[in-house]
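S.K.: quick one, fold the following:
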Amino acid sequence: MSGFTDAEVPNQAGKTFIVTGANTGIGFEIASALAARRAKVLLACRDEAKARAAMSRIRRNHPDAFLVFLPLDLADMTSVRNAALLAEKEPRIDALINNAGVQGPQLRHTAQGFEQTFGVNHLGTFAFTALMVPKLARSPGSRVVVTSSGLHKGAKIDWDDLDAAKSYQWMPRYAASKLANLLFVFELDRRLRAAGLPVMAVGCHPGLAGTDLARNSWWGNIAMSMIGLLFNTPAQGAWGALQAATGQVKAGGYYGPTKASELRGPSGECKPSEDARNPEFARRLWDVSVQLTGIDLELPAHS
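M.R.: Take a look at the predicted model:
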């Protein structure tokens, strides 16, 4: 089988990874695969009981797994700041894998009043990453991984209605948040390089994977079950993130399934949309994100 799978993950002994949303689905599989390769894994999750249940599941197969619960609610900037302070106490952080994401048919808001899909999937990810980069920079060769989706292609960010005060449509909002994820990771890559920091920013996507992301919708759950049978299981959907975090990849690259129009199969380099590579969109998103979150990484804008 050509391409990257969990079998290609090298030994990670001595390294520490943070995986957001690690208690279920793809995040759980990422954490499990890293633990199997002797990494220390911080499961950054909102629900402690679910995180500890996930840790118990991992230890059934890997009794010596080195696992730590990191409380993190990406829908609350106070929690984001507290999680960064806790992670700062770790001896080292070698990679931050931003996997957590939400979507749903109902308009919901974060603790600070942001539309939840954009607030969690992008703003929470932006803020936590910005707070962690100084720590990551102290471990040369470290990486920031940001999970997008093939749905970013064709997505549009409604700059005049980021809070969805005018309208809310479930899938377009989710797709826009996934476009934001790629705009962010590519802009982060440009700024990290301009600053000369030893941190690599890499994007990834899971293809079409059957997860519980649509758990708030009964028909969504049925659809996800069928997807898992026909396309990627959560374990297969984790291959892109695992390659981005541990494989031989390019800074500013984008990795995920390479078969069936990037919907399934082993991971390899993928092609993002033109909008995702638009530096003007990326700079605008960066500035808006700093303004909304009040968190600024203060990396110089690239020329």
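S.K.: make it CA atoms for all contacts and neighbour counts henceforth
M.R.: Will do.
S.K.: distance of residue 291 relative to residue 194?
M.R.: 22 Å (CA to CA, to the nearest Å).
S.K.: again, but for residue 258
M.R.: From residue 258 to residue 194 the distance is 30 Å (CA to CA).
S.K.: okay, those two: which has more neighbours?
M.R.: Neighbours per residue (other CA atoms under 10 Å) separate residue 258 from residue 194, with residue 258 holding more: 21 against 14.
S.K.: quick check: which element contains the more buried one?
M.R.: In this structure, residue 258 sits in strand 254-259 according to DSSP states H and E.
S.K.: to check against the first, give me the structure of this:
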Amino acid sequence: MKDHGHCIVTGGTTGIGLAVARRLAEAGAAVTIVGHDRERGAAAKAAIDRAVGEERAEFLLADLSDQDQVRRLAATLMERHPRIAVLINNAGGLFGHRRVSAQGLEMTFALNHLSYFLLSLLLLPALRAAAPARIVNVASGAHRGVQLDFDDLQAERNYRPITAYRRSKLANLLFTRALARRLNPAEISVNALHPGFVATDLGTRNAFLPAFLWKLATRFAISPERGADTPVYLATAPEAAGFHGEYFYRCRPSEPSPAARDDQAAARLWQESLRLTGLSEAELNL
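M.R.: Modelled structure (predicted):
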């Protein structure tokens, strides 16, 4: 990994993302962590560098719900790191009240799905340059039991925080499925995963639950370190290179919900995501 490009971890300043980034650095990789909080980012970079005993991490500031910032981030990454071996899409949120992004899109959908979509596609040239490269999408078992409402993707009529989150995680799996159909796995493989129910600050960060209730809810949750096991496996394990378009749990392939295997829904979400981000397959060479 050390001589084969660069690793990017979004949402890499806390929780699962920080644990993943540190372990990649410990394995010899140079790592960029992306987050929206400058102080957390500086602290995370320092912690990773201390853990490995040398400067191996960098932090880039970006609010990934804002497509303009995603585009600037991608341009910076491509300039600094023309060969990207691993992209781990991990940034996400759970919002207690309906909010909209800088582009006027519902925040959960914008951050949890469209940031994965836009950043992955913009970085394809650098990923191809590092072939065989890997894209790892952190999804969730919370995708089970919901379907996308294409008539109300922005939850304008009926916003429920947990439903918006679960649908965004379903979107992660449908995106993985659609992207896998368009990529040559010999160049870039893409897989998704459920990290487990992890004790992070996800539930308190954006007014979803009071801290004491989230603490009760997560009393049986696993640690971020254990939550990092499957993304690290998909990013680094030699045998994981043979998987493409799969869903993993506990470092093993798992079958997602029927809704996550719906090719028509995946194709429709793909087209909607192209429209909402202003991308075209022609310019992306897909």
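S.K.: TM value for the aligned chains?
M.R.: The TM-score (TM-score structural alignment, normalised by the length of the second structure) is 0.92; 279 aligned residues with a CA RMSD of 1.9 Å.
S.K.: coming back round to it: ok, and for the strand holding residue 258 of the first structure, which residues are buried?
M.R.: Of all the residues in strand 254-259 of the first structure, those buried under the rule 16 or more other CA atoms under 10 Å are 254, 255, 256, 257, 258.
S.K.: ditto for stretch 291-298 of the first structure
M.R.: Per 16+ other CA under 10 Å, stretch 291-298 of the first structure contains these buried residues: 293, 295, 297.
S.K.: from these, which land in strands?
M.R.: Judged by DSSP state E, those include no members of strands.
S.K.: of those, which belong to helices?
M.R.: Applying DSSP state H to those, the entries found in helices are residue 293.
S.K.: could the buried residues of stretch 291-298 of the first structure go into a markdown table alongside distance to residue 118 of the first structure?
M.R.: Shown next, in a markdown table, are those (distance: CA to CA, whole Å):
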| residue | distance to residue 118 of the first structure |
| --- | --- |
| 293 | 12 |
| 295 | 16 |
| 297 | 19 |
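S.K.: nearest to residue 186 of the first structure among the buried residues of stretch 291-298 of the first structure?
M.R.: Ranked by distance to residue 186 of the first structure (CA to CA), these are led by residue 297 at 14.8 Å.
S.K.: now for the closest one: which residues touch it?
M.R.: Residue 297 of the first structure makes contact with 130, 131, 133, according to CA atoms under 8 Å, 6 or more residues apart in numbering.
S.K.: pretty sure the first one contacts residue 293?
M.R.: No: applying CA atoms under 8 Å, one finds residue 130 of the first structure not in contact with residue 293, separated by 10.5 Å.
S.K.: quick one: map residue 28 of the second structure onto the first structure.
M.R.: Alignment note (TM-score structural alignment): residue 28 of the second structure maps to residue 38 of the first structure.
S.K.: number of nearby residues for the nearest residue to that match once chain neighbours are set aside?
M.R.: Closest residue to residue 38 of the first structure apart from its sequence neighbours, by CA to CA, 6 or more residues apart in numbering: residue 13 at 4.8 Å. Look at residue 13 of the first structure: counted by other CA under 10 Å, it has 13 neighbours.
S.K.: aligned to residue 13 of the first structure, what sits in the second structure?
M.R.: Superposed on the second structure with TM-score structural alignment, residue 13 of the first structure falls opposite residue 2.
S.K.: now do the contacts for that match.
M.R.: Here residue 2 of the second structure is in contact with 27, 28, 29, 30 (criterion: CA under 8 Å, 6+ apart).
S.K.: tell me the secondary structure for it?
M.R.: coil (DSSP: H, G, I helix; E, B strand; the rest coil).
S.K.: ok, it to residue 13 of the second structure distance?
M.R.: From residue 2 of the second structure over to residue 13 of the second structure (counting by CA to CA), the distance is 21 Å.
S.K.: quick one: the longest helix belonging to the first structure to strand 254-259, angle?
M.R.: Using DSSP H to define each element, the first structure has its longest helix at helix 170-195. If you take axes from the mean of the first three to the mean of the last three CA atoms, to 10 degrees, helix 170-195 of the first structure sits at 130 degrees to strand 254-259.
S.K.: and helix 170-195 of the first structure, what other elements does it pack with?
M.R.: Using 3 or more CA pairs under 8 Å, 6 or more residues apart in numbering; DSSP states H and E as the contact definition, the elements that helix 170-195 of the first structure packs against are helix 116-118, strand 142-147, strand 199-204, helix 279-293.
S.K.: which residues in the second structure does the next helix or strand along the chain from the shortest one align to?
M.R.: Where DSSP H and E defines the elements, the next helix or strand beyond helix 116-118 of the first structure is helix 125-136. Helix 125-136 of the first structure falls opposite residues 116-127 of the second structure when the two are matched by TM-score structural alignment.
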